[in-house]
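# model this:
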Amino acid sequence: MQLRFSKMHGIGNDFVVLDCRHRGFPLDTAQIRALGDRHTGVGFDQLISVEPARDPSCAFYYGIWNTDGSPSGQCGNGVRCVAAWLHRAGALALGDSVRLESPSGPVTVRLLDAHEVTVDMGEPMFEPARIPFATAQPAPHYAITAGDATLEIGAVSMGNPHAVVAVQDLADPALQQLGPLLSGHEHFAQGANAGFVHRLDRTHLRLRVHERGAGWTLACGTGACAAMAVLHQRGEVDDRVQVELPGGTLRIDWAGPGHTLWMTGPATFAFEGEWTVPGGTP
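Below you'll find the model as predicted:
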């Protein structure tokens, strides 16, 4: 079977996007892993399918899978790419807002231009059971042990679980080990995206993220949202923040509890292609 795809990225966080609007999702876990292999497949941080909506209030549904084949609940850079893909497919006009259905529920996107998208990511969830994170009461700081280190983290869900660690040096070699340890930490029943954030001032952050199921990425949209939300909860940043990641910069706006959080950034097409699905039906 030949599988047509679009390769896209949001500030370096890269995706393979499949058009499943008129067909079922065609891949099993082994085939997702084969497609995601950067040496023998196409390579991606996440695979995204565009499908008919299950929720009648939404225009389309999008599914998300990590490189290891595991499903993901949300992807901030990915939903911006879905919006740009829908625009190129003639399903979303410039300036329009539309509700899209993610595995974690509806989000609203607005296409500012052909390559710039703003997304209502919902309200950050700090309740431990909703993250999920193993502790009794919500708090702005938690102390946990990862390997030989005791870390102070923030925990939040942006439709997927995040552990956020404030650091002074994003180039510290210790982060290479701490990222995977936090992503697989036993306190996070479903794993976590581990974000290491350096606060430059009240409106400017720098961030690195180790994503569960994908590893270190050039950018993580929900990670940028999570870092801003955790520091905002602590009173350390303003309502509008620029978050600089290795692949580029996102703008995050959040006025605090009772308000939804908005993420704004680019979505870029890289190329179109066909991939021969191993073990697929001819």
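
# switch to C-alpha atoms for all contacts and neighbour counts from now on
Noted.

# Going along the chain, name the strands of the stretch 101-250 of the chain.
Assigned by DSSP state E, counting those that start in this stretch, the strands in the stretch 101-250 of the chain fall at 105-113, 116-120, 142-146, 149-157, 161-166, 193-201, 204-211, 215-217, 240-245, 248-253.

# Show me the contact partners of the second one.
By that I understand strand 116-120. Taking contacts as CA atoms under 8 Å, 6 or more residues apart in numbering, the residues outside strand 116-120 that touch it are 76, 79-80, 83-84, 107-112, 260-267.

# Buried subset of the residues you listed, written for ChimeraX?
To isolate the buried members of the contacts of strand 116-120 in ChimeraX, using 16 or more other CA atoms under 10 Å:
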select :76,79,80,83,84,107,108,109,110,111,112,261,262,263,264,265,266,267
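
# how about the strands of the stretch 101-250 of the chain, which one is nearest residue 277?
Between residue 277 and those, the shortest gap by CA to CA is with strand 215-217, which sits at 24.1 Å.

# For that closest one, which helices and strands make contact with it?
strand 204-211 (3 or more CA pairs under 8 Å, 6 or more residues apart in numbering; DSSP states H and E).

# rerun at 6 Å
Under the contact definition 3 or more CA pairs under 6 Å, 6 or more residues apart in numbering; DSSP states H and E, strand 215-217 sits against no other helix or strand.

# hmm, back to that, return the most buried member of the strands of the stretch 101-250 of the chain.
strand 161-166 (a mean of 27; mean count of other CA atoms under 10 Å).

# Can you tell me how far the most centrally placed residue in the chain is from residue 218?
Using CA atoms, centre = their mean, the residue of the chain that lies closest to the mean C-alpha position is residue 75, 2.9 Å off. According to CA to CA, to the nearest Å, residue 75 and residue 218 sit 14 Å apart.

# Could I get the full set of helices for this structure?
29-36, 76-88, 175-183, 221-233 (DSSP state H).

# Any chance of those in JSON lines with distance to residue 128 as columns?
Output for the helices of the chain, formatted as JSON lines (distance: least, CA to CA, whole Å):
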{"stretch": "helix 29-36", "distance to residue 128": "29"}
{"stretch": "helix 76-88", "distance to residue 128": "21"}
{"stretch": "helix 175-183", "distance to residue 128": "16"}
{"stretch": "helix 221-233", "distance to residue 128": "13"}
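
# Ok, which of those comes nearest residue 100?
Using CA to CA, these put helix 76-88 closest to residue 100, at 8.5 Å.

# Mind giving me the packing neighbours of that closest one?
Secondary-structure packing of helix 76-88 (3+ CA pairs under 6 Å, 6+ apart): helix 221-233.

# let's go with 7 Å and repeat that
strand 2-10, helix 221-233 (3 or more CA pairs under 7 Å, 6 or more residues apart in numbering; DSSP states H and E).

# What are the contacting residues of it?
Helix 76-88 has contacts (CA atoms under 7 Å, 6 or more residues apart in numbering) with 8-10, 13, 92-93, 109, 111, 114-115, 117, 220-222, 267.

# Another sequence for comparison is provided below:
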Amino acid sequence: MQFTKMQGLGNDFIVFDAINQTVELSPKQLRFLADRRFGVGCDQILLVEAAQSENTDFHYRIFNTDGSEVEQCGNGARCFARFVRNKGLSDRDVIRVGTGGGDIQLYLEDNGWVRVDMGSPILQPDAIPFIADREQPVYDIEVNGQTLQIGAVSMGNPHAVLLVDNVKNAPVETLGPALEKHERFPRRVNVGFMKVRSPTEIDLRVFERGTGETLACGTGACAAVVSGQLRGLLKEGVRVHLPGGDLVICWEGGHSTLWMSGPAAEVFEGNIEL
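Predicted coordinates for the structure are as follows:
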């Protein structure tokens, strides 16, 4: 099979054109592909498939390094847009894509960045899903014998957001996996550790479910900005500093769409036999 290695802010992906070739991957094969020593190595595997509705141009599937399938990936979406343009699958500047978390639109901009319509955030606990009596901007949760305060947001995939004093010293390695599999998140959760620098600037590290910490997480950046606004800490436009680089997130609140802008690049092409 032919594949392309891509990255968005160091969040790296193996991308397969599943339109012009048959791509059927078992969880074992997905784990092999993602392995950085024995396989190709990546944070996630992306499949570019034919559209499943008249309202979209393509369908987009995302798999974690543990072989599990997830609903959405913001950095992957930008790589998806760059991939279909580079491979001649589309010549449009606006690409409509169906995902497991809903339809999204991708805009290829003149500066080489990709702007993504990430849709509206989901805040109702049962839809995230998160076990809670009612919707709140902040929830108390018991983890490892301590009570933490988190924001709970879905961007098509579930996120928990914690405020920290310094992202460098944040307990990502311990609280990340503990929260990821917490019983109050029935489908597990991505965990963001956010430091607010100013109303328009944050630092963020993200522990992604099924993968671990990554250099960048687009949906995590969106969820962090939503949570920060709901707490009254952030304005509509926010620059998010991630270990792999910066994203710009804009949200006007309520049911309005989140816009995510950032780079995406091709690293190399290859062929692999499984």
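
# Any idea what the TM-score is?
Once superposed, chain against chain, the TM-score is 0.97 (TM-score structural alignment, normalised by the length of structure 2); 274 aligned residues with a CA RMSD of 1.2 Å.

# and the helices of structure 1, which is most packed in?
helix 221-233 (a mean of 27).

# against structure 2, where does that helix fall?
Aligning helix 221-233 of structure 1 against structure 2 (TM-score structural alignment) gives residues 218-230.

# re the thing from before, what's the closest of the helices of structure 1 to residue 149 of structure 1?
That would be helix 175-183 among those, by CA to CA, at 8.4 Å.

# okay, the angle between the closest one and strand 142-146?
110 degrees (axes from the mean of the first three to the mean of the last three CA atoms, to 10 degrees).

# Just send the strands of the stretch 101-250 of structure 1 back as CSV, with distance to residue 52 of structure 1 too.
As requested, the strands of the stretch 101-250 of structure 1 are arranged in CSV below (distance: least, CA to CA, whole Å):
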stretch, distance to residue 52 of structure 1
strand 105-113, 13
strand 116-120, 20
strand 142-146, 40
strand 149-157, 26
strand 161-166, 26
strand 193-201, 28
strand 204-211, 27
strand 215-217, 29
strand 240-245, 32
strand 248-253, 29
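
# just so I know, which of those strands lies nearest residue 30 of structure 1?
Short answer: strand 215-217, nearest of the strands of the stretch 101-250 of structure 1 by CA to CA, at 18.2 Å.

# With structure 2 overlaid, how far apart is the closest one on average?
When structure 2 is overlaid, strand 215-217 of structure 1 sits 0.4 Å from its aligned residues on average, using mean CA distance after the TM-score superposition for structure 1.

# ok now that strand, how far from the chain's centre?
11 Å (CA atoms, centre = their mean, to the nearest Å).

# Give me the contact list for that strand.
Counting by CA under 7 Å, 6+ apart, 13, 209-210 sit against strand 215-217 of structure 1.

# repeat for stretch 58-72 of structure 1
29, 32-33, 36, 44-54, 73, 98-103, 213-214.

# Please apply the same query to stretch 94-102 of structure 2.
56-61, 71-72, 103-108, 156-157.

# Which part of structure 1 matches it?
Aligning stretch 94-102 of structure 2 against structure 1 (TM-score structural alignment) gives residues 97-105.

# how about the matching stretch: buried residues?
97-103, 105.

# Kindly indicate which of those residues lies nearest residue 189 of structure 1.
Distances from residue 189 of structure 1 to the buried residues of stretch 97-105 of structure 1, taken by CA to CA, are shortest for residue 103, at 17.7 Å.

# ok so, going back, which one of the strands of the stretch 101-250 of structure 1 lies closest to residue 229 of structure 1?
Residue 229 of structure 1 lies closest to strand 149-157 among those, at 8.0 Å (CA to CA).

# Which part of structure 2 matches that closest one?
Counting by TM-score structural alignment, strand 149-157 of structure 1 corresponds to 146-154 in structure 2.

# now the matching stretch, how far from the chain's geometric center?
18 Å.

# Let me see the residues that make contact with it.
121-123, 128, 137-142, 159-162, 223, 227.

# Just give me the mean distance for it relative to structure 1.
Counting by mean CA distance after the TM-score superposition for structure 1, stretch 146-154 of structure 2 comes out at 0.7 Å.

# still on that earlier bit, closest one to residue 242 of structure 1 among the helices of structure 1?
Across the helices of structure 1, closest to residue 242 of structure 1 is helix 221-233 (CA to CA), at 9.0 Å.

# rewinding a little: and which of the contacts of helix 76-88 of structure 1 is nearest residue 136 of structure 1?
Distances from residue 136 of structure 1 to the contacts of helix 76-88 of structure 1, taken by CA to CA, are shortest for residue 222, at 24.3 Å.

# OK, contacts around that closest one?
Counted by CA under 7 Å, 6+ apart, residue 222 of structure 1 has contacts 75-76, 158.

# Just the closest of the residues you listed to residue 136 of structure 1, please.
Top of the list for closeness to residue 136 of structure 1, among the contacts of residue 222 of structure 1 and by CA to CA, is residue 158 at 19.7 Å.

# Report how many residues lie close to the residue nearest to that closest one when sequence neighbours are not counted.
Sequence neighbours aside, residue 124 is the residue nearest to residue 158 of structure 1 in space, at 5.5 Å (criterion: CA to CA, 6 or more residues apart in numbering). Per other CA atoms under 10 Å, the neighbour tally for residue 124 of structure 1 reads 24.

# Residue 124 of structure 1 maps to what in structure 2?
For residue 124 of structure 1, the aligned position in structure 2 is occupied by residue 121, per TM-score structural alignment.

# To which residue of structure 1 is residue 26 of structure 2 aligned?
So residue 26 of structure 2 corresponds to residue 28, using TM-score structural alignment.

# if we can go back for a sec, farthest-apart pair in the contacts of helix 76-88 of structure 1, please.
93 and 220, at 25.7 Å, using CA to CA across the contacts of helix 76-88 of structure 1.

# Give me the more crowded residue out of those two.
residue 220 (31 against 19).

# Would you quantify the distance from that one to residue 244 of structure 1?
Per CA to CA, residue 220 of structure 1 is found 11 Å from residue 244 of structure 1.

# ditto for residue 172 of structure 1
Counting by CA to CA, the gap from residue 172 of structure 1 to residue 244 of structure 1 is 17 Å.

# What of residue 235 of structure 1?
20 Å.
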